[in-house]
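Visitor: Test case, fold it:
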Amino acid sequence: MNYDVSSPEYREAYRMAERRVKAKIGFYWHLASYVIVNGMLIVIYLLTTMPVGGLYYPWFVWPMLGWGIGLLFHFLGVYVFASNNSPAVRQRMIEEELRKMGTPVPPPGVQWPNTGYGQANVPDPNREQKY
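Guide: Got it, this is the predicted structure:
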């Protein structure tokens, strides 16, 4: 294993680890706000709808359900499908799409074209601009 912190592989691995940690912390904050806010909704329900004969319609379940669906998708994105966002997975998906289109896939070691996907499309200063 290469532990040279100045190597591009290490920097890329560090960047990916940093992104995963940020996503996990974001999920924890989302979960904490879900628990606190929905806990407050339940307390409001209990304090305002206590009749003598029992409880009224539990309206708080609807915000809990809607927000819970969003929280579930956030969890899935952070913990279940996180590996689908790596450069290697994207590269395999591009190769698969090229094969489906009947386009030959460059062999390993050949430089892929830089399309600017995920980057700002900055014009090449060495290329003549046509207006």
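
Visitor: C-alpha only now, for contacts and for neighbours.
Guide: OK.

Visitor: Residue 62 and residue 31, how far apart?
Guide: Distance, residue 62 to residue 31, by C-alpha to C-alpha, to the nearest Å: 17 Å.

Visitor: To compare against the first, here's the next sequence to fold:
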Amino acid sequence: MPPPYTPEEIEHLARRRAGAKMGWYIHACVYVFVNLGLFAMSSHGFGTRPWSVFPVLGWGLGLAFHGISVFLLGRGSAFRERMVARERERLQREQERR
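Guide: Model prediction:
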């Protein structure tokens, strides 16, 4: 079990998590609006083929990795905290055996 956080640590962690999530939401909104514009350009005469799929896929991959880093692997995420707790318990068991 992790040690309890002080009120200052809770505030700092909450602001940090909220900032990271807000950054991802802004990234996602920019992605949607820019790619809608690119799709409109692609389908209304700027090129003979639908080229807008390439930025959608490339940038979409970057957006997915950004989301994984924020929601799954970010400091304080439930997934990461469970992994840290498991490792802490494993290390404590190894130390007790010695």
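
Visitor: Could I get the TM-score for this pair?
Guide: Between these two chains, after superposing, the TM-score reads 0.69 (TM-score structural alignment, normalised by the length of the second structure); 88 aligned residues with a C-alpha RMSD of 2.8 Å.

Visitor: between residue 62 and residue 31 of the first structure, which one's more packed in?
Guide: More crowded of residue 62 of the first structure and residue 31, by other C-alpha atoms under 10 Å: residue 31, with 16 against 10.

Visitor: Aligned counterpart of the more buried one in the second structure, please.
Guide: Aligned counterpart of residue 31 of the first structure in the second structure: residue 28 (TM-score structural alignment).

Visitor: and that match, what is it in contact with?
Guide: Counting by C-alpha atoms under 8 Å, 6 or more residues apart in numbering, residue 28 of the second structure touches residue 63.

Visitor: just residue 30 of the first structure next, same as before
Guide: Residue 30 of the first structure makes contact with residue 71, according to C-alpha under 8 Å, 6+ apart.

Visitor: Quickly find the element holding it.
Guide: Using DSSP states H and E, residue 30 of the first structure sits in helix 8-48.

Visitor: against the second structure, where does the helix or strand just after that helix fall?
Guide: Using DSSP H and E, the next helix or strand after helix 8-48 of the first structure towards the C-terminus is helix 61-75. Aligning helix 61-75 of the first structure against the second structure (TM-score structural alignment) gives residues 53-67.

Visitor: nearest spatial neighbour of residue 84 of the first structure, skipping sequence neighbours?
Guide: Closest residue to residue 84 of the first structure apart from its sequence neighbours, by C-alpha to C-alpha, 6 or more residues apart in numbering: residue 90 at 7.5 Å.

Visitor: Residues contacting the helix or strand containing that neighbour, please?
Guide: Assigned by DSSP H and E, residue 90 of the first structure belongs to helix 87-100. For helix 87-100 of the first structure, contacts defined as C-alpha under 8 Å, 6+ apart pick out 83, 84, 104, 105.

Visitor: May I see those residues arranged in a markdown table, with neighbour count as well?
Guide: Putting these into a markdown table (neighbours: other C-alpha atoms under 10 Å) gives the following:
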| residue | neighbour count |
| --- | --- |
| 83 | 13 |
| 84 | 12 |
| 104 | 10 |
| 105 | 14 |
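
Visitor: which two in those residues are spaced the farthest apart?
Guide: Taking C-alpha to C-alpha as the measure, the contacts of helix 87-100 of the first structure span a maximum distance of 26.2 Å, between 83 and 104.
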